Every structure is written in C-alpha cells, then in structure tokens.
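Q: Need coordinates for the below:
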Amino acid sequence: MAGDSKKVQPIIIKRIKKGGHAAHGGAWKIAYADFVTAMMAFFLLMWLLGSTTEGDKKGIEDYFNSPLKIAFFGGTGAGDATSLVKGGGNNLSESVGQVKKGKSETAEQKARKKAIRAAAAAAEAERLRVLKQKVQEVIANDGRLAQYQNQIQLDLTAEGLRIQIVDNQSRPMFDSGDALVKGYMRDILRAIGGVLTEVPNKLTIEGHTDAKPFSAGDRGYSNWELSADRANASRRELMAGGLDGNKVLRVQGLAASMLYERKDPESPLNRRISIIVMNREAEDRVFQSAEAEAVDRTEEESDEKSEQVSLKN
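A: So this is what the prediction gives:
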C-alpha cells in the first residue's frame, strides 16, 4: 500500500567505542641510546681527524694500505715521530717511529736550516772581508791617511770586523784627559764613516784608555767617563763622514778593563777607539739580551704592583 511504503525507516546510530593504545615495551629507549652513542662516536672521530696532522694521516693511510712494506722497508707510518706518543721503532730506546731506513722529516728540516745559517754566515764573513780590504784601500790611497796606517788595525773577530785606531806617543788621538778629537783622527774617522755607510750591519763603538788613573780617582771623573766621552766623540765624527746614526747599536766606554798591551798597562797602544762592524750573530745576542732585560723589568714592575695592592688590602 502507498501508505505503508512511506513509513519512516528506522534510524540506526552506530557508536564506536575508542579503546586505549596497546601497551608496548622500552625498545625505543634502546634505539635512542644507540643513536646517541653513534653520534658521540661520530663527533669523536671528527675531532680526532681535525687534531691529527697531515703527516700522521698519511702515515696511517700508508700503514693500512701496505703494512708489510713499512715493516720491511721503512717509511712514515702510524708510529712516526710526529705523533704525540712515539713508537714503532726497533726497540723502546728509539724515538723516530717507523722511519727505520731514512732520516725523519724533523732531522732534515734541522739540517736544512743549519745549512742555510752556515751559508748566510759564510756570505756575511766574505762581505766583511771585502769591507776590510776596502777600508785598507781607502786609507792607503788617501795621502792624508796613508801616514797613519800603523795606527789603524783591522781584524776579523767572532763579533765581526774590528777597526781599531790606536794612540801613538808622538801622534795622540786625544789630548791627555780630554775627549776632543785631534785633526788627523777626525780625518780617519770621517773616511771610515763614509765607507761604513755602504754596509747594512750595526756598529759598536768602544773607547779604551790606559791604566793610568786620574788624580780624583774612580769616584770623580775617571777613565770610565773619559773612555765613554771619547767613544761618543768618535761616533759624531763617523756621522760627519756620512754614517747613518741608526746603524750605531752601542757606544760604550771600557776604560782600562780590556788592555791591548797587558804587560804594559800604561802603554799608548791601550788608548784606542774600536769600531766593530757586527755580524748577524752578534746583533742577535744584543737584541736577545735587551728583550730578556725588558721581560725581567716587566715582571719586576708587575710584582711590585701586586705587592702594593696586597698592602693596600
């Protein structure tokens, strides 16, 4: 019937009941721990690679590529001397690692540097020898200076080329007890200054006197002051001859502490001016000594300031 077909269909409501997740174990913790361990190992490996030198890396590579070759024929390897922990030699007393049949790189570098220094020293010695000949030629060819050749002595020492102008009883360089340069001495110093301006080496100028004391003794104006004044007067004459003042490294008065004629302390030969054209080794010693003194002085000043601060506190 028509009325029956239009009956309302029953409404069915479907309700889904949600249940909780199924319980599971701690397997994820193990996986996470493995991941963290792997990351730590990775970063440790990267740190080791970053702190390893190229020589050590090459040695490790060579060792794993051909370990028997290094063992029998030698070569750089994992136990090379560049490693922090030495090893790989024939016995515990060796410290050169697996370099069994050849010199280590460090030894070769030292030998190379030594050879370079030796070559530089030889070249400098030759330059100073040529300078010595040139000074001798200048004095011999100058009519004013040729007559004073016996008072000008040149020799090569451990410090460099030493030019000494010694006194003569008949031709003194200075008046007794005075630092005023005599005329002929002025000519000699200016001629030498013109020659020395061509060399790059630093100079030391030394004043020497005989052992005859002043009447005032060492507590007044003595041979120490006189020798220093004469050395400084000689420096001014060298500069008047063309020498660059920046080349003078030291001017010192030595009085009678280094006698030329030890058997005759009052000999005129002990009264002299020494001009030393310093070699590189002598220059380095002076600079190193000055640097050491500067460091010591800085440390002393720092200690004094610390003591003052502690006393205030």
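Q: alpha carbons only for contacts and neighbour counts from here, please
A: Fine.
Q: which helix is the longest one in this protein?
A: Across the chain, the longest stretch assigned as helix under DSSP state H is helix 105-141.
Q: What lies in contact with the helix or strand following that helix?
A: Going down the chain from helix 105-141, the next helix or strand is helix 143-146, by DSSP states H and E. With contact meaning CA atoms under 8 Å, 6 or more residues apart in numbering, helix 143-146 is reached by 139, 140, 184, 187, 188.
Q: Using the three-state scheme, assign the residue lying closest to residue 62 once chain neighbours are set aside.
A: In space, and not counting its chain neighbours, residue 62 is closest to residue 77: 6.4 Å by CA to CA, 6 or more residues apart in numbering. Using DSSP: H, G, I helix; E, B strand; the rest coil, the structure places residue 77 in coil.
Q: just to revisit the earlier point, ok, of the contacts of helix 143-146, which come out buried?
A: Among the contacts of helix 143-146, those classed as buried by 16 or more other CA atoms under 10 Å are 139, 187, 188.
Q: what are the ranges of the helices in this structure?
A: 2-5, 27-51, 54-65, 67-73, 105-141, 143-146, 183-196, 223-240, 280-312.
Q: Kindly provide the distance from the residue nearest to residue 62 to residue 44.
A: Relative to residue 44, residue 77 is positioned 22 Å away (CA to CA, to the nearest Å).
Q: more neighbours, those two?
A: Between residue 77 and residue 44, counted using other CA atoms under 10 Å, residue 77 has the larger neighbour count: 27 against 12.
Q: Please give the structure of this sequence too, so both can be compared:
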Amino acid sequence: MSRKRRRQKKHHLEPESQERWLVTYSDLITLLLVFFIVLYSMSQIQNEKFNALMDSLRTVFQGDAILSETSMTPTSQNNDLSSMPIKEDDSDHDKNKEKNEEKLDKLYLKLQDYIKENRLGNEIKLTNLQRGVQLTFRERILFDLGEARIKQQAFPILEKVGGILKTVPNEISIEGHTDNNQFRGTSKYASNWELSGTRSRTVMLFLINHDKLHPERLHFVGYGEYKPVAKNDTKAHQAMNRRVNIIVLR
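A: The predicted model follows:
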C-alpha cells in the first residue's frame, strides 16, 4: 500500500519538476533583455560609467546584488560633467573686438578733426587701413633733410597727437622711410636704413618721454628706401617717400 502511494506521489511531482527549467530560462531571458536595453540606453555613456555598469551586471549574474546605485548617482554625473572640457564661447571675443573697433573709429575722428582744425592736411595724412589707423608725417614737418633730430616746431604737434593716442590701448608701430638718395662720406648715417630707423626711434622716444605712452605699446622700424609710395624719379616724389608713419594697430 505504501509503495502504491509513493508511486502516485512521484507521478504527480514529475511534470512539475520537468517544467522548472522554464522558470530559470525565463529569468535568463529577462536578464538578457534588461542587459541589452541598458546597453542601448547607455550607448553614449562615458567609459568609466560603462565599466561600472559591466561590473554591476557581472554581480547580477553571479547572484550577489543588482546594479549599484552609487554608479549612477547625480553626484557622480556632476563630477563627470565638471571634468569634461567646456567649449570656449566666442561671444566675449566678438564683443571686445567690436568695442576696440568703436574706439579706433573715435580715434580716427579725433585725429581727423585735429588735422583739419590746424590745417595740417599737406603735412600729415590720415588713413584707415586694414592693419590699423595710420598717420603719415612728411619729412619736412619733423626733420631737416638727412637729420634725425625732431624740429622744435614739431613738438606741439607730436604732443597733441600723443595725447590722442593715449585714448586707446592698442599697440603702435612707428616706421621710418627714406628716398633712394645715397649718403656721401660726410654724412653721420651709414645708410638709409640707419637714418630711417633712427628717425622712427626718435619719434618713439618722444612719445614715451613727452606723452607718457607705455613703452610696451610701442616699437619702431626702419625700412630705408625699400617701401616707397612713389617712384624716386622726381624731387617731389622723393619728398613723398621721406616720411614717418605712426600706426595704431588693430
């Protein structure tokens, strides 16, 4: 009798035990589905978070725990964002550039008014160039022929111009030029280069000493005869080439 009951009990248990693998299989399918969904949603995640996710998933499959909450907390996200490089905004640069252009426009108008009021149009030429605002001084207003000492009557002009130049912080290039006449042995300057460089240096030092322009804003160049504005075929054209340019650079 007891054997018969055991057979009946065994008969009732066998179908149930045969279906248990379906539970395990369904759990495995569910975990795999979650795994691929998380992978898809985290496709843009950084490597550190991805590694943390993989470690947590390994823990899940080992039966120890589910995903660690600390791997995806807001704090860790903020830390990751703070470590990411921030693209520099060019808006501030554009604003500064616009302000600088406005200052140069005002500078140009001030210099233009000064030249007109003092009837210096034949001696000083004002030009608005791509590289900056340029003042061109003809030789005769600043220097005697072949000399690099500034004339006494030019002092007030350079002082006034220097005062206007102080209204902007831009760098200033002072550039000397000559004609193509060669120096004789009696000249104190060995070449046109030396004369043009000495003249531009003299103007630079005047602006520093008399107008208190900051030296770091200034530099001087001597081009000699090699950047003429006209052919050296007449005395009038040679006089045009003998000049000093003061350029407020953009």
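Q: Now the TM-score, please.
A: Overlay of the two chains. TM-score (TM-score structural alignment, normalised by the length of structure 2): 0.59; 176 aligned residues with a CA RMSD of 3.3 Å.
Q: sorry, back to before: save the helices of structure 1 as a markdown table, and put in distance to residue 173 of structure 1 too.
A: What follows is the helices of structure 1, written out as a markdown table (distance: least, CA to CA, whole Å):
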| stretch | distance to residue 173 of structure 1 |
| --- | --- |
| helix 2-5 | 151 |
| helix 27-51 | 67 |
| helix 54-65 | 65 |
| helix 67-73 | 72 |
| helix 105-141 | 17 |
| helix 143-146 | 13 |
| helix 183-196 | 6 |
| helix 223-240 | 10 |
| helix 280-312 | 28 |
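Q: between those, which one is nearest to residue 253 of structure 1?
A: Distance to residue 253 of structure 1, taken as CA to CA, is lowest for helix 223-240 among the helices of structure 1, at 3.7 Å.
Q: what's in contact with that closest one?
A: 177-181, 186, 189-194, 205-209, 213-214, 245, 251-256, 273.
Q: out of those residues, which are buried?
A: With burial judged by 16+ other CA under 10 Å, the buried subset of the contacts of helix 223-240 of structure 1 is 179, 181, 186, 189-194, 205-209, 251-256, 273.
Q: so of the helices of structure 1, which one's packed in deepest?
A: helix 223-240 (a mean of 22; mean count of other CA atoms under 10 Å).
Q: Could you say which helix or strand holds residue 54 of structure 2?
A: helix 47-61.
Q: about what we covered before: please list the members of the contacts of helix 223-240 of structure 1 that lie in strands.
A: Members of the contacts of helix 223-240 of structure 1 lying in strands (criterion: DSSP state E): 205, 206, 207, 208, 251, 252, 253, 254, 255, 273.
Q: Kindly state which residue of structure 2 is aligned to the residue nearest to residue 62 of structure 1.
A: In structure 2, residue 77 of structure 1 lines up with residue 44, judged by TM-score structural alignment.
Q: And that match, how far from residue 37 of structure 2?
A: From residue 44 of structure 2 to residue 37 of structure 2 the distance is 13 Å (CA to CA).
Q: Over in structure 1, tell me which residue corresponds to residue 249 of structure 2.
A: Per TM-score structural alignment, residue 249 of structure 2 is aligned with residue 278.
Q: Residue 164 of structure 2 contacts residue 109, doesn't it?
A: No - the pair residue 164 of structure 2 / residue 109 is not scored as a contact, 10.4 Å apart, by CA atoms under 8 Å.
Q: quick revisit: roughly how far out does the helix holding residue 54 of structure 2 sit from the chain middle?
A: Mean-position distance between helix 47-61 of structure 2 and its chain equals 42 Å (CA atoms, centre = their mean, to the nearest Å).
Q: tell me which residues of that helix are tucked away?
A: Buried, per 16+ other CA under 10 Å, within helix 47-61 of structure 2: 49, 50, 52, 53, 56, 57.
Q: Could you do stretch 222-241 of structure 2 as well?
A: Buried, per 16+ other CA under 10 Å, within stretch 222-241 of structure 2: 222, 223, 224, 225, 228, 232, 238, 239, 240, 241.
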